[in-house]
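**Q** Any chance you can model this:
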Amino acid sequence: MEHILSPELLTAWPSIRDDDQFVIDVGIACLGILQIPIHPIKRREGYATEDRYNDAVGRWQRKRDEIYEQWDDLSDERFSALTRLVEVYDGEILSSMIEGTKDSASQLPDSFTCRLRLNGKGLRDFVLNFPYLFDVAEVDELEFAYSELAATSEEVLEPLKLEPPDTDAPRVCVIDSGIQERHPLLKDAIEQHDSKSWINTETDVADYVHQGGHGTRVAGAVLYPRDIPYSSTYKPICWLQNARVLNQDNKMPETLFPPRVLQEIIEHFHKGSAHTKVFNHSINATSPCRLVHMSAWAASIDQLTWESDLLFIVSAGNISKYGDVSKPGIREYIVSGRRYPNYLFLPWARIANPGQSLQAVTVGSIAINSVSGIEKSFAGFSEPSSFSRSGLGIWDVIKPEVVEYGGDFVYDTGHPPNIKISTENSPQLIRSTLHGGSLVGNDNVGTSFAAPKISNIVAAIQSILPQEPALLYRALLIQSARWPAWTSSYPDKAQVIKHIGYGIPDLNRAISNSKYRITLVTTGEVFIRAGQVHVYEVKIPEDLRSPADAYDIRVEVTLSYKAQPRRTRRTRQRYLSTWLEWQSSKLNEPSEIFAGRMIELANNNEHADTENDSAPSTSSGAIQWAIRERSDWGIKGVSRNHGTVQKDWVTIKSHELAEGFCLAVIGHAGWAKDIEAAVPYSLVISFEAVNQDIEIYSRIEIANPVELEVEQTIEVVVPS
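**A** This next block holds a predicted model:
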């Protein structure tokens, strides 16, 4: 049962009474014992003629389609069995039904998830006797962020004229508690005709949360990522769209099932006329994410991202100021002797559901100021906020990937201390005036307000590259991130990554180059299959490689890909249909030697994680990237390969660069047995003169006069 029940249900299991009532999310496996056979390409040399091989491929395709149909039938049978069990105990299936079948929004390739209301007796029968059950969890309790301060900021001194964004400007959908759409600092940037509510009626889209709202604050942070510009006119980079899913208490009703709601939101906003790509989801559970199975909520984000060209920006979640023994807050940690920032690495402080989603960008918070005096801030400038949940995430994926300025709490000298919100260390946010108060206030903190600042950057990238895939937006966002100054002297770099991921993104680096920095990107979605290797080469001009010079060149690489998830699986490699990694050439390594080495690597690791690769970490000429591809290399305890976005960086002397700097993207088999299955990716590489002592943009541009394309595509065929 420890592999099926959530920790809370497992603890409560011995004391569950027959008449106790539970609302639970359950995962049911649907694959049975059927498996797609090995594709004939694996043994192609065994066929006498091409016609016989083609016949074998045709038989394989028919068998694959038959198995898909049998999976669907098995899913229907198991859903019917679940329905009968629930009815026996007078329970209720709360997730929406469509014509008597499973809710398609909660359907994943190997499983389906339902939200049930069931008594204790039925729950025990269900867990002990339903053979296809792999996950049971009580419905997540959501955070309730609220303001403690009254109208703390002066009104806008000069009337701010908000101009509408350009007609074709990007859209950012705010999935939250609604928005005060007639707010003078928001109204001209909201597409009100698309607004929709999943609370009460579809048109009831206002933000009813007391003390300044929540969704209104989030929406304001998308438009105004820094302080409100007190100028005569302001033109936002994007339009806002309003998807209300939280009630006046900042809660999601139990009858709303997140996979279903998110599917409907995508149908309405992404598949509608606006074709929205960016979705801000500043909603989290109060508890840390689980580490065995991906939650239904997070898996639905991964599935929706796989199905469509879009990107979710989600918050990492907050640790409360005060809690209890079962759910400790910051004060409980301090009383127990665990000081900031040490408590941020405890299991209870791990990122909250759905922040563990592999294909969303998860955002943590850092402090705006260092406050001292009678009341002191926990964090210094740009240090992790005292409430910001940390990674690593499920399967040791780097989470959060990035951070932004969400503020910090302050504390006094009491025993135990009082923990408060301070105007000195709170971001300036738009406030809802539905219940009174000022238009603007520095009266709330949280990762909820860090995430929309990242959405602003992503929207700016989309405005520059509107036809490019969201995978490239994510890659450029992560590529632009850097660690702040305090990290240079911080001894444990693994803790830095757990706190702030890749660091703080920078809009200018994300969307532009300079004389001293050049960024090269793939265009469109580039597809790769398991067993393939794509090799890229960037020509480095001779005058940049002169032995007489020793310029410090910072090289950064980011790979962003997506794959189809399977929620029943318990490892990253098997959760994804195909998983990718990138490798670089060694110093002064010719491209043909590098390509051959990549073939060998792909052969050795087609069915394994490179964590099992026994190659030495300091082989001759190997570039010493900061993180590295194994958790026992580079920054110990962290691997860049575990996520679907993989960044690394290194500073190299210019004369150490080879004539061609090569990168390889390697596809590895996950759960997918279909040799024809391919996954898309975007790849970004940057070169920068650290000391701005040599102009490299024009040099590299001249050396690479055409768009870089795949240098070679290598098929790796391994005997079955």
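**Q** When you work out contacts or count neighbours from here on, use the C-alpha atoms and nothing else.
**A** Will do.
**Q** so how far is residue 515 from the residue nearest to residue 625 when sequence neighbours are not counted?
**A** Excluding its sequence neighbours, the residue lying closest to residue 625 (CA to CA, 6 or more residues apart in numbering) is residue 650, at 5.0 Å. Distance from residue 650 to residue 515, counting by CA to CA, to the nearest Å: 20 Å.
**Q** One more, so I can put them side by side:
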Amino acid sequence: MPIKPNYPVRRDVNAHANFIQSKLNDSYERSKNQKQAAAIRYKNGVYLEFSGSLGHEMSVKSLEDRRQGIRLLNVKENMGTKQVKATVYIPDGKEAHFLNKVKAYATEVSKESGNPKNNDLISSIEDISLAMLESFWTGKIDDMPGDESRWCEVWIRYDVKKSKKSQITSNENQAMNSLIQCCETLKIGVNEQSLTFPERIVKLIFANKSQLTNLINICEYIAEFRRAPEQTSFFDDLSGSDQQEWVDELLARTDFTDQNITVCLLDTGLNSEHPLLFPAIVDPASIQAVNSAWNSDDHDGHGTEMAGVALYYNLKEKMSGSHQVTINHKIESVKILPPRGENSPELYGAITEQAVFLSEITNPKAIRTLCMAVTAPNYNTDDGSPTSWSAAIDSITSGVNGDGEKRLFFISGGNVHPIELNSSSYPDVNILHSIENPGQSWNAITVGAYSNDAIISSSDYNGCKAIADVGELSPYSSTSKLWNDKWPIKPEILLDGGNMVTNGADFSECEDLSLLTTSKDFLTKPLTTTWGTSSATAQASWMASQIHNEYPDIWPETTRALLVHSANWTNKMINQFRTDDKKTVGIKQLLRTCGYGIPNLEKAIECANNSVNLVIQSELQPFKSRKMNDMHIHKIPWPKDVLQSLGEIDAKLKVTLSYFIEPGPGEIGWKDKYRYPSCGLRFDVINSDETLEDFKKRVNVKMRGDDRKDSGDGTKRNWYLGPGNRDVGSIHSDFCEDVAINFCDTNYVAVYPVIGWWRERGYLGKSNEKIRYSLIVSIETPEVDTDLYTPIVTQIEIEQSVEVSIEI
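**A** Okay, here's the model as predicted:
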């Protein structure tokens, strides 16, 4: 059943209608007066800003009427107040459109619903005013130009019409010419490059606040303004001495802390004397090589490039800003690639293990994140089954070959090369290019890439356009769409990997669409660019270090879970890949290309009043004497009275379960998913109509599942992914959306084991081992005034998790 929109209820229809009518008339009158007083030509129409009620939705789709020329330009939601605002263009002569809707709202009743006519639209509007510059500005208001001119993105609209002959026509040129003429009138600089999307054109203009305000007054095609970020090519094109000035300026406002939180790069080495990196080096001994004959310096450049991203995350943003920067983690490096030739494939796993141990021996007390953006596409598996290298990483992370210490490990998914687009179009090329070895690892987080830039300013790329839009999968990113469904979801998360460009025939990298970072040749030119899943993996490692800075004592399993739990897809990713009408097929394609989406660090670290993460770290003994043994049932302290009071308001329940498996000994059984992992864990949530005893019995039955099928969730809740998609690998995350009142009784979550080689190979003496896990459960509502946090914390002080052990 679809969830009803959360529109406000207006008790006095006539009073609300009169108020909205007066706001419309007042706005039209003010617009008329401004036009009469203007010294320059005014646009033919008016821009209005419609505001919704705090914490409620607004029927924005009803604000547009293409037949009348009334166009919805932009929609913004304040994340703090949860207020929606929409900017709308109304052409001259169409002012009565909304006045007539208000009149019908006050005087007519819909036969179907019994509500006032146009109820959804008019009742959802809280206020109307003339649109000001702030109405068009997307992003931080502080980024808006002041008296000094700055480069800005201007997004202009153009109409697309379908004629009787089914021919599509547009006024794209008309809109563009109007903008250019208006900019000439106001003496606003315009960049020659442009970016065209359906119904939108993006241009770069050089303007101050006054000029932007006047541009709104005279141009009827404005949809929104955004800050134009400093293009990466600006820094890349600077001379070495000019780059050094920017480096010195950044260092002057950067503080480096002494905390022992590190990112350890397993790569081509590191030129640690780089001025942007040197203050964050643990000590010279932490810059090492697996083979001392290789030396520890960076012979290729890739390792130093990774370090700049892993340390600063977005170096271009920090370089362009003026605020104080704090770096709260350090960099380590172990060189795993020789300066000449290559390692023998059978040594990949042993070399990786040796590198990890070297870093730990040198700095045994570090809270460490392992980061490796080195893959081997030529030594891969076609179906996603483990390789000796990925299995070695599973051993390293699970601690089976050492003292049992668990480790957090990030691996790049591997890159699509631009030449591959000559034979396959984007994004089909990403589907055809599978995750590269050792990205099959169950315990490591394999990182893919999305595109965060699409505007090109460098004259070196005249006539070129970006391949992917902002928020879409990066053309570089590999996927697991072609893998057998029984192997893990890869990549798990996406971060910024840049974009490619094309002139229609050729495809290539582009500095403007890449990430700024540190160069190995720092004495001559300290800055360079990087891209692909490598930069995305370095960004993921940076995120992990921020979580460790906030919570230094959490398990690696938990850091991994927080990143996945906080991730979401963009709407553009959903539109790209969830194209199949069949829900299961569409979701599977989205999941196997984009993983769980882009992680949100703020969500991973913090709990807001209306969105709370409950984190449980525990361990259970899955088997006993080759029989199923433990399951845990955790009582979740949801504030039932608060959820009941919210009634029909939307809410989202999300559960993430993370654990590390011990890989199966030898490849003899790897074709069977129950033979590779030591054991698997699953989660389940109590049904609305279940007693606790019935819930225990139902989960107990699932634990009896044999090795021929993995009995899935089986609950009646409408999980978005469902057990068939989520219950692979060693991290499982899913969510369901419903009205808040229906989540009142989701107060028990079970964690239970499924079969693995620990039980099946009892002769290896592992059948009585224990496994750690991290469970994250969250509930979220759009109501900013709803305090879920306080009653949950109060209950936690009183109640503890209920752990149930059942022997089968």
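**Q** tm score of chain vs chain?
**A** The TM-score (TM-score structural alignment, normalised by the length of the first structure) is 0.69; 532 aligned residues with a CA RMSD of 2.7 Å.
**Q** for stretch 266-285 of the second structure, the distance to its chain's centre please.
**A** 29 Å (CA atoms, centre = their mean, to the nearest Å).
**Q** again with stretch 65-77 of the first structure
**A** 31 Å.
**Q** which bit of the second structure covers that stretch?
**A** Aligned by TM-score structural alignment, stretch 65-77 of the first structure falls on no residue of the second structure.
**Q** which one's the longest helix in the first structure?
**A** Ranked by residue count under DSSP state H, the longest helix found in the first structure is helix 50-88.
**Q** let me fix that: the second structure
**A** Max-length helix for the second structure by DSSP H is helix 13-37.
**Q** And it, what does it pack against?
**A** Other elements packing on helix 13-37 of the second structure under the criterion 3 or more CA pairs under 8 Å, 6 or more residues apart in numbering; DSSP states H and E are strand 45-52, helix 96-107, helix 119-124, strand 125-130.
**Q** One more pass at 6 Å, please.
**A** Under the contact definition 3 or more CA pairs under 6 Å, 6 or more residues apart in numbering; DSSP states H and E, helix 13-37 of the second structure sits against helix 96-107, strand 125-130.
**Q** mind listing what's buried in that helix?
**A** 13, 16-17, 20-21, 23-25, 27-28, 31, 35 (16 or more other CA atoms under 10 Å).
**Q** Is it possible to get those out as JSON lines so that each row also shows distance to residue 218 of the second structure?
**A** Formatted as JSON lines, these follow (distance: CA to CA, whole Å):
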{"residue": "13", "distance to residue 218 of the second structure": "37"}
{"residue": "16", "distance to residue 218 of the second structure": "32"}
{"residue": "17", "distance to residue 218 of the second structure": "31"}
{"residue": "20", "distance to residue 218 of the second structure": "26"}
{"residue": "21", "distance to residue 218 of the second structure": "26"}
{"residue": "23", "distance to residue 218 of the second structure": "23"}
{"residue": "24", "distance to residue 218 of the second structure": "21"}
{"residue": "25", "distance to residue 218 of the second structure": "21"}
{"residue": "27", "distance to residue 218 of the second structure": "17"}
{"residue": "28", "distance to residue 218 of the second structure": "16"}
{"residue": "31", "distance to residue 218 of the second structure": "12"}
{"residue": "35", "distance to residue 218 of the second structure": "10"}
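**Q** Doesn't the residue nearest to residue 625 of the first structure lie inside a strand?
**A** Yes - assessed by DSSP: H, G, I helix; E, B strand; the rest coil, residue 650 of the first structure belongs to a strand.
**Q** residue in the second structure matching it?
**A** Counting by TM-score structural alignment, the partner of residue 650 of the first structure is residue 736.
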